[in-house]
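Participant: predicted model follows, preceded by the sequence.
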Amino acid sequence: MADTAVADPESGLSRAQLARRYGLRVAGERPPLAEYARRLWAYRHFITAYSRAKVASSLSNTQLGQLWQVLTPLTNAAVYYLIFGLILAQHRNVPNFIAYLCTGVFIFIFTQTAASNGTNAINGNLGMIRALQFPRAALPITVTLVQLQQLLMSMVVLAAIVLLTGEPITWRWVLLAPTLLLQTVFNIGLTMVTARLGSKATDLKQIMPFVMRTWLYASGVLYPVALIREHLPGWAANILEWNPPLVFIELARYALLDSHQPNLVSSPLKLWSLGLFWAVVMGVGGFVYFWRGEKEYGRG
């Protein structure tokens, strides 16, 4: 009713009509989706520069610095190898278990850390959000790009592990690039979902470690999926094959591990189809979901 009241007695125009006449907009108004995407693209240089700065600053106070980008996944892989490879003797069920395990750990940690850190993408940057006007989607994208840069460092180490454990270099190695591209798009969408949820439910970051640990055990990182299938009904086993981290892990193993080819959870064609499906569904769906909450971010 207030917008329809006469704001200018001389012209007889309401406030809404005056705003339209002079091109005024509501502060914090959510732009149309296409316009929002265009604005976000215009900030691409800021996003890449900000992500590089975040990587440089995140480990600047440690003595080993950016070496932790490699040491962290290696340490995780060593712990998992001790428990699942030696104590539980899963190496007997998997050819070249060390390379198999490291590939799974490195790829899964990319999704795990992006999704977990995304829960604080909004609340951890409230000062910037309230001081500057920019598409808020730049923040979860930055979170994912930070993790991508750390993953690329880890890939150098993973390649060395694969070669040292006896795997040959094949033409399939080039397929690792599109695999990581699909996973990055998926992670961006997933991070946008957790960023919006985390902006309202601040306790989500406390719950995420339990969610991601459960996801880890269901993603064929530590042992063959065949062992899980034995304890599941047929319909649940079929759903398990659609698990996004499992799909990307198997695509990476298909690219790097010649010894794993007979043990793929699905055919390569099906894995690529599922990888593309999840990248499109989560990438587009997560972006739309985050955009719909644009005007809420940074407000009490």
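Facilitator: That came in fine, so what should we check first?
Participant: could you use CA atoms for every contact and neighbour count after this?
Facilitator: OK.
Participant: can you map out the helices along this protein?
Facilitator: For the chain, the helices defined by DSSP state H cover 15-21, 33-42, 44-58, 68-80, 97-118, 126-131, 138-164, 176-200, 204-217, 225-229, 234-240, 244-256, 268-292.
Participant: and Ala89, which of those is closest to it?
Facilitator: Nearest to Ala89, of all the helices of the chain, is helix 97-118, at 10.0 Å by Cα to Cα.
Participant: what packs against that closest one?
Facilitator: Applying 3 or more Cα pairs under 8 Å, 6 or more residues apart in numbering; DSSP states H and E, we find helix 97-118 packed against helix 68-80, helix 138-164, helix 176-200, helix 204-217, helix 244-256.
Participant: what about Ile169, distance to Gly189?
Facilitator: Here the criterion is Cα to Cα, to the nearest Å. By it, Ile169 lies 32 Å from Gly189.
Participant: so these two - more neighbours on which side?
Facilitator: Shown here are Ile169 and Gly189; by other Cα atoms under 10 Å, Gly189 has more neighbours (29 against 14).
Participant: isn't that one up against Met282?
Facilitator: Yes - contact criterion Cα atoms under 8 Å: Gly189 and Met282 qualify, at 5.0 Å.
Participant: what's the separation between the most centrally placed residue in the chain and Leu132?
Facilitator: When Cα atoms, centre = their mean is applied to the chain, the residue found nearest the centroid is Asn187 (2.3 Å). Counting by Cα to Cα, the separation of Asn187 from Leu132 is 25 Å.
Participant: here's the one I want to compare it with:
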Amino acid sequence: MSETTHDGTVAVTAAPPPAEGLAAAELAARHGLSVSGARPSLVEYIRQLWGRRHFILAFSQAKLTAQYSQAKLGQLWQVATPLLNAAVYYFIFGLILKASRGMSHDVYIPFLVTGVFVFTFTQSSIMSGVRAISGNLGLVRALHFPRASLPISFSLQQLQQLLFSMVVMFVVTIGFGSYPSLSWLLIVPVLTLQFLFNTGLALIVARMGAKTPDLAQLMPFILRTWMYTSGVMFSIHKMLEGRSEWVVRLLQANPAAIYMDLMRFALIDGYGAENLPPHVWAMALFWAVAVFAGGFVYFWKAEERYGRG
């Protein structure tokens, strides 16, 4: 900008700078630009996830294949690991501590094997979820995709692993006298609800683990405590017989115990409805929906922060 002074000379002065932030925002809006990495709306986020469904499935299958690629027995470890755990627990709790508490040998062994396999499904989903972001920072920083794809794919990987392992569960159950019946159809809704519950937990710990990687070191101790209070090796109903009713109901409301007991009820002839808490299906549905929905929203709220800092 120029102006003439009183002595006839021309002075040039700079115009005041425009408000740069405002000008940049107006320019971006005019050309349809948006902030890089900004969190989309919840509905848009769900739409993006659905668009990545093939990636989620393929990623889970690749992880499952690679999990034991360095081991000589390969995929057999998917079945051997929980079976070996069940054998150890049977020796300690079944033979030494007599935790069967009134259950016959033909009921207790399928009871224990089912509990170990079903709890391992939840345990593995959480352990995979806690490292879903922190353990894949290269992928998170290199590509743009909804980050919830990672914990969901890890939960799907554990579901596929359980489906392979269920062949052994069926063999053990049949071997001890519980043959296929209509109650086995209950396996489908039980696994569906447990998968939703596990995925919700995986989303929660994935966000927590992204901020605090040390959580992965603490999680095994938390899960071990949870296992010992969930009735994996013993029946809560029988072990606490004669104790205060509210204590029994509180432990039976534990979601891990609920999904294990429903699976045992479906598979084992000698494990009747008297071992289940009241309104067990309502509680199973509540835990699945509440944890999945809450975990999904909790993870989505930090979407723009994953892989940064």
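Facilitator: All right, it came through fine. Note that the structure is predicted; figures quoted are calculated from it, not measured.
Participant: make TSV out of the helices of structure 1 and add distance to Ala7 of structure 1.
Facilitator: Listed next are the helices of structure 1 as TSV, based on distance: least, Cα to Cα, whole Å:
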stretch	distance to Ala7 of structure 1
helix 15-21	5
helix 33-42	30
helix 44-58	40
helix 68-80	59
helix 97-118	44
helix 126-131	29
helix 138-164	37
helix 176-200	36
helix 204-217	45
helix 225-229	68
helix 234-240	59
helix 244-256	55
helix 268-292	31
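Participant: what does the residue nearest to the centre of structure 1 correspond to in structure 2?
Facilitator: Mapped onto structure 2 by TM-score structural alignment, Asn187 of structure 1 lines up with Asn198.
Participant: ok, now which ones touch the closest residue in space to its match that isn't next to it in sequence?
Facilitator: Nearest non-adjacent residue to Asn198 of structure 2, counting by Cα to Cα, 6 or more residues apart in numbering: Thr122, 5.6 Å away. Applying Cα atoms under 8 Å, 6 or more residues apart in numbering to Thr122 of structure 2 gives the contacts 194, 198, 256.
Participant: dump the residue contacts of whatever residue of structure 1 lines up with the last one.
Facilitator: The one in question is Ala256 of structure 2. Alignment note: Ala256 of structure 2 maps to Pro245 in structure 1; criterion TM-score structural alignment. Going by Cα under 8 Å, 6+ apart, Pro245 of structure 1 touches 107-108, 111, 219.
Participant: again, 7 Å this time
Facilitator: 108, 219 (Cα atoms under 7 Å, 6 or more residues apart in numbering).
Participant: quick revisit: what does the residue nearest to Asn198 of structure 2 correspond to in structure 1?
Facilitator: Looks like Thr122 of structure 2 aligns to Thr111 there (TM-score structural alignment).
Participant: want to throw the contacts of Thr122 of structure 2 into a markdown table with distance to Ala266 of structure 2?
Facilitator: Output for the contacts of Thr122 of structure 2, formatted as a markdown table (distance: Cα to Cα, whole Å):
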| residue | distance to Ala266 of structure 2 |
| --- | --- |
| Gln194 | 14 |
| Asn198 | 20 |
| Ala256 | 16 |
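Participant: between those residues, which sits nearest Gly307 of structure 2?
Facilitator: Nearest to Gly307 of structure 2, judged by Cα to Cα, of those is Asn198 at 23.2 Å.
Participant: isn't the closest one right next to Ser125, touching?
Facilitator: Yes - if you go by Cα atoms under 7 Å, Asn198 of structure 2 and Ser125 touch, sitting 6.1 Å apart.
Participant: go through the helices of structure 1 and name the closest to Arg299 of structure 1.
Facilitator: Of all the helices of structure 1, the one in closest proximity to Arg299 of structure 1, counting by Cα to Cα, is helix 126-131 (8.3 Å).
Participant: which residues of structure 2 does the closest one align to?
Facilitator: Aligning helix 126-131 of structure 1 against structure 2 (TM-score structural alignment) gives residues 137-142.
Participant: tell me which residues are up against the matching stretch.
Facilitator: Here stretch 137-142 of structure 2 makes contact (Cα under 7 Å, 6+ apart) with Gly307.
Participant: quick one on the thing from earlier: quick check: the match of Ala256 of structure 2 vs Lys200 of structure 1, distance?
Facilitator: In this view, Pro245 of structure 1 and Lys200 of structure 1 are 26 Å apart by Cα to Cα.
Participant: for stretch 35-47 of structure 2, which outside residues touch it?
Facilitator: Applying Cα under 7 Å, 6+ apart, the set of residues contacting stretch 35-47 of structure 2 is 146, 303-304.
Participant: end to end, how far does it reach?
Facilitator: Chord length of stretch 35-47 of structure 2, first to last residue, is 19 Å (Cα to Cα).
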